[in-house]
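Colleague: Sharing a model prediction with you, sequence too.
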Amino acid sequence: MVERLLSADFPGAQELRLQIDDAQVVGRWGTGSVSVDLRVSGDAPASPVSSGVAPVEATVVDESGALVGEIILWTQSGLLSGLEYAWYGDEPPRRLPEVKRIVLAG
């Protein structure tokens, strides 16, 4: 999923791509949450992306093409730090969406 998000081209994306192999899920955001914290180990270069939300717009659509959420990639000090599934609706998702359901803007 992170590879799909980082297939978008923006300043600093290349450095974030180099971190993927060294990124690990280190925790969930809460009981039952599908959003996760990431930690990058190793010596991959830091990205010039500011801490916070990476500049990539990724929406999630269902089988009929209806918008059901978005995926947000978080960074801290130039390193991958989180993957958030912000869903639209009353029921939280039980798992992350299939990669084919992610639509990148632009």
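Modeller: Nice, I can see it.

Colleague: From here on, just use CA atoms for contacts and neighbour counts.
Modeller: OK.

Colleague: helix, strand or coil for R4?
Modeller: Recorded secondary structure, R4: helix (DSSP: H, G, I helix; E, B strand; the rest coil).

Colleague: Just give the closest residue to the residue at minimal distance from the centre of the chain, not the sequence neighbours.
Modeller: Closest to where the C-alpha atoms of the chain average out (Cα atoms, centre = their mean) is L73, at 3.3 Å. Counting by Cα to Cα, 6 or more residues apart in numbering, L83 is the residue found nearest to L73 once chain neighbours are left out, at 4.9 Å.

Colleague: Please work out how many residues are found near the one you found.
Modeller: Close neighbours of L83, defined as other Cα atoms under 10 Å, add up to 23.

Colleague: another structure for you, compare them:
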Amino acid sequence: MDTPSPERLDENARALLTAACHHLGPQGQILMQQARRARVVASSPTMIDVDVPTTEPLLDLPDGPIAGRLLVVTADELSGEILIWVRSGRLIGLEQAWYTDSAPAGWPQPSQLEWTHQNRPTSGDDAR
């Protein structure tokens, strides 16, 4: 029996990445190229882990979440943010942080996102 191959990022996840890529200059183009080739290795309503082929160009970004913040706004209220994680020049995942009492049941739509260049507060090591 054949083992199914890991799936690619779905259209909504790629759209979430696109929302950030517009603010990353040339690095955004590389990030989108990686996203198109990335394979999902694990996922949940708040986390998507991916593997990017080693043949893809590397990002020139530090390890950890990318700079800036992709905020999630629901019913005109800030409800969370999307963190885009990079390690060794490669996209490794998306994480959905929430500011409400309940975890989100799914990923937001791109229309719910707002970009800010303000970085998130640091409280220790951001080593995912």
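Modeller: Cool, got the structure. What you see is a predicted model; the values in this text were computed from it and never measured.

Colleague: circling back: you'd agree the residue nearest to L73 of structure 1 is in a strand?
Modeller: Yes: L83 of structure 1: assigned to a strand according to three-state DSSP.

Colleague: measure the aligned partner of it in structure 2 to A75 of structure 2 for me?
Modeller: Taking TM-score structural alignment, L83 of structure 1 has L94 as its aligned residue in structure 2. As judged by Cα to Cα, to the nearest Å, L94 of structure 2 and A75 of structure 2 stand 23 Å apart.

Colleague: Where does the top helix by length along structure 1 end up in structure 2?
Modeller: Ranked by residue count, the top helix of structure 1 under DSSP state H comes out as helix 13-19. Residues 28-34 of structure 2 are matched to helix 13-19 of structure 1 when aligned by TM-score structural alignment.

Colleague: hmm, back to that, quick check: the residue nearest to L73 of structure 1 touching V36?
Modeller: Yes: using Cα atoms under 8 Å, L83 of structure 1 makes contact with V36 at a distance of 5.4 Å.

Colleague: I'd like to know how many residues surround the closest residue to R95 of structure 1 other than its chain neighbours.
Modeller: Excluding its sequence neighbours, the residue lying closest to R95 of structure 1 (Cα to Cα, 6+ apart) is V34, at 5.6 Å. V34 of structure 1 is flanked by 19 other residues according to other Cα under 10 Å.
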